[in-house]
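1. Model the structure of this input:
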Amino acid sequence: MPIAALITFAGGIGLFLLGMRLMSDGLKVAAGSALRGLLARATGSPLRALASGVLITALVQSSSAVVFATIGFVNAGLLTLTQAVGVIFGANLGTTLTSWIVALVGFDLDLRILAMPAVALGMGLWIAGRGRGPALGRALVGFGIFFLGLDVLKGAFSAIGPDEVFGHAGARAMPAVAFTAVGIVLTLLMQSSSAALAVTLTAAATGLLPPLAAAAMVVGANVGTTSTAVFASIGATAPARRAAAAHVVFNLVAAAAALALLPWMLGASAFLTAAIGLEQRAATVLAVFHTSSKLLGVALVWPFTGTLVAMLERRFGGRESDPAVPRFLDRAVAATPRLAVDALARELARIGALTQAMARTGLAGTFGDDSALLREQDVVDRLGEAAIDFAATVNSGGDPVVESALPDAVRVVQYYRSMAERAVELGRLAPLAAPPAELAPTLHALDAAALAALADADPGVAHDADHLALSIDAFEAAYQHAKSELLRAGSRGTLPSTALVGALDRISILRRIVEQAGKAARFIAHLAPASVPTPPAAAATDAGPPDRSTP
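-> Next up, the predicted model:
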């Protein structure tokens, strides 16, 4: 291969990958809420899950993005593994659209006529757009660069004669499995099955690859694309690893079947190409073959979905036994901003449930044995650090909802950390052993008001903001009354000074816990992607003194 052709080939690959990345990233941000909605509606039936996978992958042009988003929904409990498997099967089928774009558009038109207007319009939106405009602009620029890269690849392959690659009879006699391995390696190197398929289809269209060899490389690209999910699942949550395993199983079964039937499937693809009225050229036949191999995989694996799910659910559960391991945070989900906010909200709700339990334990009092509370505080701290680290990896993509939600999530972490610390302090303070008769009802009422406010601030329970505000106000009234009664008892000498200081410290700590719980509940209620981008005004005007310890 001439050096000039090799450099041109590498440049074409680079342009193609850049275009795919820009297009996929832009569409994911622009269609963030639509992607979330389509996946949520996939819960209706397995067939709807399959159709959703096909449709969403066709929209965002990245099966990996759809698989990662599906993992996020399984983590969040919005999809069962059975439904997620259907979406994953559909995503694998939807990714064949790239082959059809290359086959039907890449060889009939002057690609620069498509590319240049897309780049020009896209840059205009990217620079001057508002709202989702910049994301759409980025996608259009990627679309244009995608076709420029394809045009460069066509030119590079046209400069290379088939004999330069298959100059020896031995090379022509290579078995199909060897070309499958080439397809796998090509996909691993480029980390994009779409790029590997574009190279393969373009090489076949220019006569550089025999049809059988190109078909085997298509099969290899389908196997190689599982590497992204496998790498992403390393150290990930159990649902993430199960979903990634389903993705791998599907592609391995589909690849094994396609390889076993390769000559017959290629012949059938040529027949189908003619039957549907398309020109029988290499790229079109390969696009039909690619879709057929995915459909074959669905036909083979679909009847055994229940068995596959049952097998996967028995595996990958070891890490979840550690309470300090996040249940919903996964780096794969961070690639889709709105889904990342969903995952954050659910992990914060889990942290909130832990701190709620700590507060109730502290209210009951441990009196000298605070080891259990300290262990739980360590869990809260570690989960909080993981949540903050996760938030730092999320790229908002200019989405105002996400830009507002990420700092709010960090605030909530700080509130819950403060709650956990105060719960330990509360547990170490014993309530008054024998309060004066006039104080007992007041202190009991304060504890009851605290428990009611904590219940209304529980992130796992749906309460409206007005109801929460009333609970916080009721506690504040009970606190002020208890404080006045304690000070009155101290001034009269019915309560010793040491007991008075301890009792005041205890109710002050309890007040701080309730304040932090209320603030956290208000912010968590506004972390859902469908919410308004600004936090509620009530969050900035909490009762009581300003909180100096948290953002």
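
2. CA only for contacts and neighbour counts going forward, please
-> Fine.

3. got a list of what the spatially most central residue of the chain touches?
-> Nearest to the mean C-alpha position of the chain, by C-alpha atoms, centre = their mean, lies residue 333 at 1.6 Å. By C-alpha atoms under 8 Å, 6 or more residues apart in numbering, the contact list for residue 333 reads 68-69, 71-72, 339-340, 343.

4. from the residues you listed, which two are the most distant?
-> Farthest apart among the contacts of residue 333 by C-alpha to C-alpha are 68 and 343. That separation is 12.2 Å.

5. circling back: derive a PyMOL selection command for the buried subset of the contacts of residue 333.
-> Listed next is the PyMOL selection for buried residues among the contacts of residue 333, using 16 or more other C-alpha atoms under 10 Å:
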select buried, resi 68+69+71+72+339+340+343
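
6. Tell me the one among the contacts of residue 333 nearest to residue 506.
-> Nearest member of those to residue 506, counting by C-alpha to C-alpha, is residue 343, at 35.2 Å.

7. Does that closest one lie in a helix or a strand, and which?
-> helix 337-364 (DSSP states H and E).

8. after that helix, next one along is what?
-> Following helix 337-364 in sequence, per DSSP H and E, is helix 371-393.

9. which helices and strands sit right next to that next one?
-> Helix 371-393 is packed against helix 337-364, helix 400-428, with contacts defined by 3 or more C-alpha pairs under 8 Å, 6 or more residues apart in numbering; DSSP states H and E.

10. now the other sequence, so there's something to compare against:
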Amino acid sequence: MTLNDVKLIFEFVGGLGMFLYGMNIMADGLQKAAGGRMKRMLGYITNNRILGILLGALITAIIQSSSATTVMVVGFVNAGILTLSQAVGVIMGANIGTTITAWIVSMSEWGEVMKPEFFAPVLIGIGAFILLFAKKEKRREAGGILVGFGLLFIGLSFMSGAIKPYRDAPVFAQIFTTLGSNPLFGILAGMAVTAIIQSSSASVGILQTLAMNGVVTWNSAVYITLGQNIGTCVTALLASMGAHKTAKRAAVIHLMFNVLGAVLFAVPMFILFRLNGAWASSAISSTQISMFHTVFNVANTVILFPFAGKLVALSEKIVRDKEAEVEETTEQQILSHLDNRILENPSFAIETAKREVVHMGELALDSVKLGLTAVATNSREAVDKIRAQEKTIDFMASALSDYLVKITNLSLMEDQSEQVKNLLYTVNDLERIGDHAENIAELAESKIKGEIHFSPMGQKDLEQIYSYAQGAVENAVLARKNEDAESIRKVIKFEDLVDNAEEDMRDKHIARLANHECRASHGVIFLDLIGNLERVADHAYNIAGYVKDEM
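-> Below you'll find the predicted structure:
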């Protein structure tokens, strides 16, 4: 091996690195540009599989990776956000969306103006200029997309240049003749390369770079491409390890879908190549690889779409239910909902965290409601339930805080960073509401032990302020869930009512004490109760304020 050979190997590896890094930067910029649209996509995923296919294709086209999309789907299924039936459509769509990268790579064959070396440096220059001097977030996103796009093409140019001196080498002809004459070898080669680099888009890009130099034959390209579609399933299969059985089934469906498609195409293509040997051994272009890749994935989806239900049923037979499966604890369920696989996409990760924050809010609200039952009816059962829920609320606060910190380390837009910060603050306020509910439970327990009963007037006042505090928390949770301005206004109204009622009730209670209408020991519990309710309303007000800041 000469020094020049080493130089060309370095050039190829460097080109591959630039290609992968450029694709990553471009996908990151596209994700940011999509912004809230990515978040809204989650709400559109229903049992309508056609809609799921469209969304899967769109998401993959944006993030430039079917592997990442499928890993997210595994995470969504594991978190209980998607059912297996819903996941099938998204997985099918992801295979179609990944063909976008192949078309971007093949652009260099569409004329001199489209060649990487012609316009890629200009794209990088313009993009870098925008990134350095632009202040607005949207412009900086556009700059990132341009730089990524340019680096992707420069990487392709480096890879192509490194291969060019060897295009007449007998070794290439021998390799692709072997792979083309034996479908199994071709498919295994495609699988192996894709499994190693964990990206079908990148492995197809490498194949297209070889095709640009005229060293890839039609039959070898077809079999390798089919293998690449199977190889991309490895990422999702690895991601499903340690997940629920339902998430494992989603990964298995992805594998079955691509394996069945590869078999359905490999058999007729093998026959066609046998009938026309000249065509089989002729060189294939990068654009023709893009065309086959697209036709395969679209046709595979059309053929297998009617059998989506059968794929789900078959996956359930492959990944069977354990006979004595241990039921998950509440803590395990919470951790499974905050699945790290969903961190592949910041918008979806934020939406997932928001769902769990709302769930935490509903638990805190339930604890507040139970507090009135405990105080009004001297219910020990309500006291015990509040304490049990407080442990869950504390666990959720810790788990959500950790998950939100992980999200802050992702590439976020300015408004996303603001929302994550507000979600962290909300978690803290909800945890404090849970603490106050526990304080109320302790006061109720003291009331039960001391056989304390409030006067009819005191009981009526307590129920009134309780309804206000409960209304404040209920609307704060609704405001966080729906980003609803009307709910925010109601929180403000209820918080004012609580403040006024607390001040009025404190004065009236002191007057009753002065007139010896109730005991001092009773009064301490009563004043502590209304004090806790006033702080509950304050925390609800804070939560509504965070939502208002985002609107």
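
11. What's the residue nearest to the centre of structure 1 aligned with over in structure 2?
-> Under the alignment (TM-score structural alignment), residue 333 of structure 1 pairs with residue 342 in structure 2.

12. quick one: that match and residue 306 of structure 2, what's the gap?
-> 28 Å (C-alpha to C-alpha, to the nearest Å).

13. Can you point out the buried residues in stretch 191-200 of structure 2?
-> 191-195, 198-200.

14. what would the helices and strands packed on helix 371-393 of structure 1 look like in a markdown table with distance to residue 311 of structure 1?
-> Below are those laid out as a markdown table (distance: least, C-alpha to C-alpha, whole Å):
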| stretch | distance to residue 311 of structure 1 |
| --- | --- |
| helix 337-364 | 25 |
| helix 400-428 | 36 |
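
15. what's the helix or strand containing residue 448 of structure 1 packed up against?
-> Taking DSSP H and E as the definition, residue 448 of structure 1 sits inside helix 440-456. Helices and strands touching helix 440-456 of structure 1, as assessed by 3+ C-alpha pairs under 8 Å, 6+ apart, comprise helix 337-364, helix 465-492, helix 497-524.

16. Check these for me and report the most buried one.
-> Sort those by mean neighbour count, taking mean count of other C-alpha atoms under 10 Å, and helix 337-364 sits at the top with a mean of 24.

17. Point out the other elements, helices or strands, that it touches.
-> Helix 337-364 of structure 1 packs on helix 32-41, helix 63-75, helix 371-393, helix 400-428, helix 440-456, helix 497-524, going by 3+ C-alpha pairs under 8 Å, 6+ apart.

18. hmm, 6 Å instead?
-> helix 400-428 (3 or more C-alpha pairs under 6 Å, 6 or more residues apart in numbering; DSSP states H and E).

19. Relative to the whole chain's centre, how far out is the helix it packs on?
-> 22 Å (C-alpha atoms, centre = their mean, to the nearest Å).

20. That helix vs structure 2, average offset?
-> Compared with structure 2 after fitting, helix 400-428 of structure 1 deviates on average by 1.1 Å (mean C-alpha distance after the TM-score superposition for structure 1).

21. and for that helix, what span of structure 2 is it aligned with?
-> Under TM-score structural alignment, the match for helix 400-428 of structure 1 is residues 414-442.

22. what about the equivalent of residue 127 of structure 2 over in structure 1, how many neighbours?
-> Counting by TM-score structural alignment, residue 127 of structure 2 lines up with residue 122 in structure 1. Per other C-alpha atoms under 10 Å, the neighbour tally for residue 122 of structure 1 reads 25.
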